[in-house]
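**Student:** with the input below, show me the fold.
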Amino acid sequence: MKATAIAHPMQALLKYHGLIDKELRIPFHDSISVNVDALHTKTTVEFGDFEQDIVMMNGKEMVEGGAALRRCLRVIDRVRELAELTERCRAVSENSLSYSEAKGLGFSSAGGAALAGAAFKAANLDERYGWDLKIISRIARRLAGSASRSVAGEYARWYTGKDDESSYAEKIATKSDLDMGILIVPVPSDIRTEDVHSDVTTSPFFEARIKSANMRIGEMETAIKAGNLEKVAHLVEIDSLELHGLTMTGKHGLIAYKPESIQVITEVRKMRQEGIPAYFSMQTGPSVFINTYPERIPEVQERIGSLGLKTIRTGIGDGVRIV
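**Tutor:** Below is the predicted model of the structure:
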């Protein structure tokens, strides 16, 4: 009982921040993302007569009792429950980019999606349910909320719901609706997303953020389906600034960006003043995504490269798949 899956990280366009239910990882509001095809996580899951559950990430075994392993085993345990399995599990996962190279690129989303997809297939659940991305997204959510959207692929919306059954993601649009060129500027950091999710609920602006996100999400989905890149990208910039404002105003005053982040944002705004349609986007970390039209990527990449920063060109990625 063995299977391998590949999933892509996502760029959150309207991001979630904070969790109502930390075990099931249910958020305070809906969110939207787009997968990026230049990066991926590849995970192999095998159920068998092992002495204990083992999860390997980028060549290193996860520490027993550690938070990361617990989140992975929530996925595995749910698959075992659905499949009525008692066998132990061995999971081996590799990212196309190491965590030491960048923070805020959504690799936990790809990791959760690939783990859930591989485990679902290895346990033969596809024979019972079919390749049901709604179920897989609910399983993946137990590792990382954003993993539910990585499962769906392309443009996906995660519905908050109120329990395990109703909190899932689905694809809402494809690159034929809106083909966006994306330039990634990876920046490393040691900030932990879990710490940020816990801290943001202490911000005096948290309730205003929930209201703002709920007001904006319908507008963003409509703009994506209409192929209005500049409207979408403008809304993403607003959302990114709100996210980091909330992060900084929590109890511990966490700062998730770096000088390089500000350098990129400044250059993006300068490009826009010069008539180049470039827009920045950030998640919980200092790495920056730049959204533009696919044909404008070369000139945007040249400008950011002139700052001495590494860049990665990417298009839109699909959902989790078995390989």
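**Student:** could you use CA atoms for every contact and neighbour count after this?
**Tutor:** Fine.
**Student:** for the nearest residue to Ile312 once chain neighbours are set aside, list the residues it contacts.
**Tutor:** Spatial nearest neighbour of Ile312, excluding adjacent residues (Cα to Cα, 6 or more residues apart in numbering): Ile184 at 4.9 Å. If you count contacts by Cα atoms under 8 Å, 6 or more residues apart in numbering, Ile184 has them with 287-290, 311-314.
**Student:** one more to line up against the first:
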Amino acid sequence: MNKVSWQSPSNIALVKYWGKKSGQIPANASISFTLDSCHTRTTVEWEQIEADGAPFHFEIFVDGEEAPDFRPKIETFFQRTAELLPFLPSVRMRIDTSNSFPHSSGIASSASGLSALSLCMGDIALQMGAVDEEGFERFCSILSRLGSGSASRSVYGGLVVWGQHKDIPGSNDSFAIPYPHHVEHVFSTYRDTVLLVEVGQKSVSSTKGHGLMNGHAFAEARFKQAEENMSEMIQHLQTGDLHHFGELVEAEALTLHAMMMTSRPGYMLFRPNTIEILEKVRTFRTEEKVPVHFTLDAGANVHLLYPASAEQKVHTFVEQELKQYCKDGRYIHDSVGGGPKRLTE
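**Tutor:** As a prediction, this is how the structure comes out:
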């Protein structure tokens, strides 16, 4: 058996993507911090076989246990990527995957999980001659996008853009790119503490949430706003203006959840403890003059973003004030990371 193995991180969007067109094309551009400690490790053991008419042959294991519940998602991924991975019918695979954080809890587990799998599949494609080394990362970003839109951004480290935008040269709806403009150094060591308010399956999946943007009363206004916010974000990243950077990040998070609440049917992923945390963060920032801001993905958990210089104060604040609102007192200290790592030689 041949073996490929990759570790790929999650990411946290600063300007959010919510709503998509057919073919996993985003309705607006987005930008994210790639994380470090929140990652997925995936190993694919594979061998060539005689094609027997079946489109693919695989087993999926999560944390060492066979996981039939994950099979439909992987099958959908392979169906979408079949043209890019023409060798699929003639390989048999065992996929082993594990997360360093909870699945389906508002940390982007699909982003790290599907980018890790895409990197493994890209590695196999490399060995089979279906892609060359030069185009490897872009190829894997395209694969990742077809699995889960935000996964396209996890193929790179640091700040990453996905979706075409007039102010970002090279940006594209089909794949992500490393952010091309000047970024003040403070952002390269930014921290992200993830407060685990809720652990487990979300009541409404992101796939369903994106679908509810079709025909949403505020959809077009939101897409226009996101484009404008991308342009504004470029300025804050260039100047190192932490106040306006954080203000914009918080507005994006609240807008994301406002879109969910005003869908038809509407739904709410905030929990009472989520709101308690947001209020506490705002009070702490005002009283202590610490540049810590919140954001959220499509879930109840809260991400605290802050510069490295504020780390000690924020860690103390989390332990003394916010831990009580976390499920079993759980939280994860993370930071901006360098991107995926190939684990096999």
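**Student:** superposed, what's their TM-score?
**Tutor:** Remark: TM-score between the superposed chains equals 0.88 [TM-score structural alignment, normalised by the length of structure 1]; 315 aligned residues with a Cα RMSD of 2.5 Å.
**Student:** picking that back up, alignment lookup: the residue nearest to Ile312 of structure 1 to structure 2.
**Tutor:** Matched by TM-score structural alignment, Ile184 of structure 1 corresponds to Val194 in structure 2.
**Student:** so how far is Leu305 of structure 2 from that match?
**Tutor:** Applying Cα to Cα, to the nearest Å, the value for Val194 of structure 2 to Leu305 of structure 2 is 9 Å.
**Student:** what do those two both touch?
**Tutor:** Common neighbours of Val194 of structure 2 and Leu305 (Cα under 8 Å, 6+ apart) do not exist.
**Student:** ok, back up a step: give the helix, strand or coil label for the match of Ile184 of structure 1.
**Tutor:** Secondary structure for Val194 of structure 2, judged by DSSP: H, G, I helix; E, B strand; the rest coil, is strand.
**Student:** look up how far Arg271 of structure 2 lies from it.
**Tutor:** For Val194 of structure 2, the distance to Arg271 of structure 2 - Cα to Cα - is 15 Å.
**Student:** same question for Arg71 of structure 2.
**Tutor:** 30 Å.
**Student:** ok, Leu304 of structure 2 next?
**Tutor:** Applying Cα to Cα, the value for Leu304 of structure 2 to Arg271 of structure 2 is 17 Å.
**Student:** between those two, which is the more surrounded one?
**Tutor:** Neighbours per residue (other Cα atoms under 10 Å) separate Leu304 of structure 2 from Arg271, with Leu304 holding more: 22 against 13.
**Student:** give me the secondary structure label for the more buried one.
**Tutor:** strand.
**Student:** what lines up with it in structure 1?
**Tutor:** So, by TM-score structural alignment, Leu304 of structure 2 is matched to Ile290.
**Student:** repeat that for Glu279 of structure 2.
**Tutor:** Glu279 of structure 2 maps onto Thr266 in structure 1, by TM-score structural alignment.
**Student:** ok so that match is a helix residue?
**Tutor:** Yes. Secondary structure assignment (three-state DSSP) places Thr266 of structure 1 inside a helix.
**Student:** that one and Ile312 of structure 1: what is the separation?
**Tutor:** For Thr266 of structure 1, the distance to Ile312 of structure 1 - Cα to Cα - is 19 Å.
**Student:** same question for Met62 of structure 1.
**Tutor:** 28 Å.
**Student:** can you tell me which helix or strand the residue mapped onto Glu75 of structure 2 from structure 1 belongs to?
**Tutor:** In structure 1, the residue paired with Glu75 of structure 2 is Arg70, using TM-score structural alignment. Element membership of Arg70 of structure 1 [criterion: DSSP states H and E] is helix 67-83.
**Student:** with Ala169 of structure 1 instead?
**Tutor:** According to DSSP H and E, Ala169 of structure 1 maps onto strand 168-173.
**Student:** picking up where we left off before, in structure 2, what residues pair with the helix or strand that comes right after the helix holding Arg70 of structure 1?
**Tutor:** Per DSSP H and E, the first helix or strand lying C-terminal to helix 67-83 of structure 1 is strand 88-95. Under TM-score structural alignment, the match for strand 88-95 of structure 1 in structure 2 covers residues 92-99.
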